[in-house]
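In: quick one: sequence and predicted model below, then my questions.
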Amino acid sequence: MNTKENKVNYQPLLIFGGVIGIFFAFWVYLIASKNPFIKIFDTAIYNSIKNNNPVERQLTFYWTQLGNTLTITAFTVILVLFLVYQHNYVHAVFASLTMIAANACNSIIKNIIQRQRPRMDKAVHADGFSFPSGHSVGSMTLALVLIALIVVLVKKKPLKYWLIAVCVFFTLSIGFTRMYLHVHWPSDVLGGWCEGLAFSCLASWIFFRVLDKKQEKEKKE
C-alpha cells in the first residue's frame, strides 16, 4: 500500500479543526454554566425521539455496543498492530496517539463538568457522567482516523468512497443510539462529536504534514 500516489490537500484541516475546537470550548461553557439554550436544545430533540418499539430498542442496544470503550479500544489495538505489521509506523503512531488524546480529554472534561444523565429506562444501564458522550467521542475519533488512513492507503476510488461512507454512518448512528436509548442528552452527543472532530482534524493535519515531509525527503535522497 503506497501512499505516494495519494496526495492530500491537508491545509484546510488546521483551520476547520481550530474552528470546531473553538465551538466545542464554547459548547462546554454553555453546558457548565447551565445556559437556558441547552435545555431548550435538549428538550426539543429529546422529546421528538420516540423509542416505544421494543424490537427497535433491542436492536439499538446491540448496535450501541459497537461504540463502547471496550469495543473501540480493541479495534484500535488491532488497527495499530496491523499498521505496524505493514511497516506503516507513522500511521500507527497517528492512530494510537489520536485515540488516546481524545478519550483522555473526554474523561477529564466529564469529571470536571459532572453532568448527570437523563432518566434512563431500567432495562438500559450506563455508568459515569453524561457530558460529553464517550461513545460519540470514541466513534467520531475512530471514524476520522480511519478516513485519514483510507485517504492515503486506499487507491481505488469506489472502494475509498464506500469505506468513508461506512465510517460516517458508523459515528452518526452510534451518536443517535445514545439519544434513542435516552442515556445521553442531545447536547452530550453533539459535544462528543465536536470534540472527536476537533482532535481528529488537528491530528490528521499533523499526520498528513509528516507524510508530506517524509515523501519530500525521500525524493531528495
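Out: Everything's here; your move. Residues are numbered from 1 along each chain as shown.

In: from here on, just use CA atoms for contacts and neighbour counts.
Out: Noted.

In: buried set for the biggest helix by length in the chain?
Out: When the chain is parsed with DSSP state H, its longest helix is helix 186-220. Counting neighbours by 16 or more other CA atoms under 10 Å, one finds that the buried residues in helix 186-220 are 186-209, 211-212.

In: who's in contact with the closest residue to Ala198 other than its chain neighbours?
Out: Counting by CA to CA, 6 or more residues apart in numbering, Ala198 lies nearest to Gly17, which is 4.6 Å off, once chain neighbours are set aside. Contacts of Gly17 were listed using CA atoms under 8 Å, 6 or more residues apart in numbering, and they are Leu197, Ala198, Phe199, Ser200, Cys201, Leu202.

In: kindly recompute the last result at 6 Å.
Out: Ala198, Cys201, Leu202 (CA atoms under 6 Å, 6 or more residues apart in numbering).

In: just the closest of these to Ile108, please.
Out: Ala198 (16.1 Å; CA to CA).

In: in this protein, which spans are helices?
Out: 11-32, 36-48, 54-64, 69-85, 89-113, 134-153, 157-180, 186-220.

In: and Gly138, how far from Asn53?
Out: Noted for Gly138: a distance of 27 Å to Asn53, by CA to CA, to the nearest Å.

In: quick one: which of those two has more around it?
Out: Taking neighbours as other CA atoms under 10 Å, Gly138 and Asn53 compare with Gly138 leading, 27 against 8.

In: any idea how far the more buried one lies from Ala102?
Out: Gly138 is 8 Å from Ala102, where distance means CA to CA.

In: how much space between the most centrally placed residue in the chain and Ala44?
Out: With distances taken as CA atoms, centre = their mean, the residue of the chain nearest its centroid is Met140 (1.5 Å). Separation of Met140 from Ala44 (CA to CA): 24 Å.

In: surely Ser139 meets Thr171?
Out: Yes - in this structure Ser139 lies within contact range of Thr171 using CA atoms under 6 Å: 5.0 Å.

In: another structure for you, compare them:
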Amino acid sequence: MKMMIRGDCKMIDKKLTSPKMTVPLFLIALIVFIGMFYGVVTNQEWLKNIDMGSLTWFTDYFGEPQRQYVNNLFNYYMTFSAEIGDVKGVVLISIIVTIILFIKQRHLAVWFVTYLVSGVIMNKLIKDTVLRPRPYNHLAVDTGFSFPSGHSNASTLLYFALMIIIISVAAKTITKVLSALVMGILWLSILFCRLYFHAHYFSDVIGGTSLAIIWVALFLMVYPYFINHRRQRV
C-alpha cells in the first residue's frame, strides 16, 4: 500500500520539537540512565538483585534457548527479532531509509544519519568504558561487553526516528497508527529477546534504551537550529 505524503510537510512536526515534549523526555531518560549507570559501576545491591532475579526467571522459564530457527515458533520469532536488531539488520534498514529520505527530503536524511551514527557511537564508548561482563550463560554469538545494550540502543534509536519521520510526513492517521503498532511490537520484541537469549541483564536493556531516548530528545531539540543553519547556507 502506497503511503500518502502531505505535500506541504517537509520538516519534523513542530509539536515533536517543542520544549514541552523534548525537555521532560530528556530529563526522565537522563534520570533513568544515570540510575542504571550508577548502579552498575558502583555494584549496587538493589540493582544486582533485579538483574539476577530477572536472569534467573528467564533461565527457569525459557531454559537455554539457541539463536537459531529451531524448536518452536516463539524461538523462531525471537531469533528473527535478534537478527533484525543486530548490526546487519539495523545498517540495512538505515541505508534503505537514508536513500528514501535523500531522494525526497535531503535535510531529513542528513539529520537521520547524524543522529543514528552518533547515538550508536556514544553507546559503544560508554560500553567500552564500563567494561561490564555479560551474563554467565550468554550465547557465544553475543560478544563484547554488556552495559549498555547495543541492540536495545540501536533499535530504540531507529524505532523513534522512523516514528518521528512517519508522524511528520504521513497524511493518513491509519498509516501512523499501523506503523506505530507494527514497529512498536518489533521494537519491544528486540528488547525482550536480549533477555530471552541471556545476552544482557535487565539494567543493560534499560540503560541502552534510556540512552537512546536521551539522544532522541537532544536531536529533536537541535532540529530547528539544524534547519535554520541549512536555510542560511542555501
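Out: Looks like it came in fine. It should be emphasised that the depicted structure is a prediction, and the values quoted were computed from it without experimental measurement.

In: and the aligned residue in the first structure for Asp204 of the second structure, what does it touch?
Out: In the first structure, the residue paired with Asp204 of the second structure is Asp188, using TM-score structural alignment. Applying CA under 6 Å, 6+ apart, we find Asp188 of the first structure in contact with Phe131, Pro132, Ser133.

In: filter those down to the buried ones and hand me the ChimeraX line.
Out: In ChimeraX, this line selects whichever of those come out buried by 16+ other CA under 10 Å:
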select :131,132,133
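
In: adding distance to Arg178 of the first structure, write the contacts of Asp188 of the first structure out as JSON lines.
Out: Formatted as JSON lines, the contacts of Asp188 of the first structure follow (distance: CA to CA, whole Å):
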{"residue": "Phe131", "distance to Arg178 of the first structure": "12"}
{"residue": "Pro132", "distance to Arg178 of the first structure": "11"}
{"residue": "Ser133", "distance to Arg178 of the first structure": "8"}
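
In: distance of Phe129 of the first structure from Trp63 of the first structure?
Out: 21 Å.

In: hmm, I typed the wrong one, I wanted Gly128 of the first structure.
Out: Distance from Gly128 of the first structure to Trp63 of the first structure, by CA to CA: 20 Å.

In: residues near the residue mapped onto Met183 of the second structure from the first structure, how many?
Out: Alignment note: Met183 of the second structure maps to Cys167 in the first structure; criterion TM-score structural alignment. Other residues within reach of Cys167 of the first structure, judged by other CA under 10 Å, total 20.

In: confirm for me that Cys167 of the first structure is in contact with Ala143.
Out: Yes - the criterion here is CA under 6 Å, and Cys167 of the first structure meets it with Ala143 at 5.0 Å.

In: the equivalent of Asn103 of the first structure over in the second structure: neighbour count?
Out: Asn103 of the first structure maps onto Val120 in the second structure, with residues paired by TM-score structural alignment. Residues near Val120 of the second structure, counting by other CA under 10 Å, number 20.

In: again, but for Val32 of the second structure
Out: Neighbours of Val32 of the second structure (other CA under 10 Å): 18.

In: what's the distance between Pro94 of the first structure and Arg57 of the first structure?
Out: No, residue 94 of the first structure isn't Pro; it's Phe. 36 Å.

In: so which of those two has more stuff around it?
Out: Using other CA under 10 Å, the more surrounded residue of Phe94 of the first structure and Arg57 is Phe94, with 20 against 17.

In: now which residue in the second structure aligns to the more buried one?
Out: Structural alignment (TM-score structural alignment) places Phe94 of the first structure against Trp111 in the second structure.

In: tell me how far its match lies from Ala180 of the second structure.
Out: Distance from Trp111 of the second structure to Ala180 of the second structure, counting by CA to CA: 21 Å.

In: over to Val130 of the second structure?
Out: 33 Å.

In: more neighbours: these two, which one.
Out: Neighbour count, other CA under 10 Å: between Val130 of the second structure and Ala180, Ala180 has more, with 18 against 15.

In: mind checking how far that one is from Asp60 of the second structure?
Out: From Ala180 of the second structure to Asp60 of the second structure the distance is 32 Å (CA to CA).

In: what do you get for Ile227 of the second structure?
Out: Computed as CA to CA, the Ile227 of the second structure to Asp60 of the second structure distance reads 51 Å.

In: try Leu125 of the second structure
Out: Counting by CA to CA, the gap from Leu125 of the second structure to Asp60 of the second structure is 33 Å.

In: residues near the aligned residue in the second structure for Phe41 of the first structure, how many?
Out: Under the alignment (TM-score structural alignment), Phe41 of the first structure pairs with Ile50 in the second structure. Ile50 of the second structure has 14 neighbouring residues, counting by other CA under 10 Å.

In: that'll do, ta.
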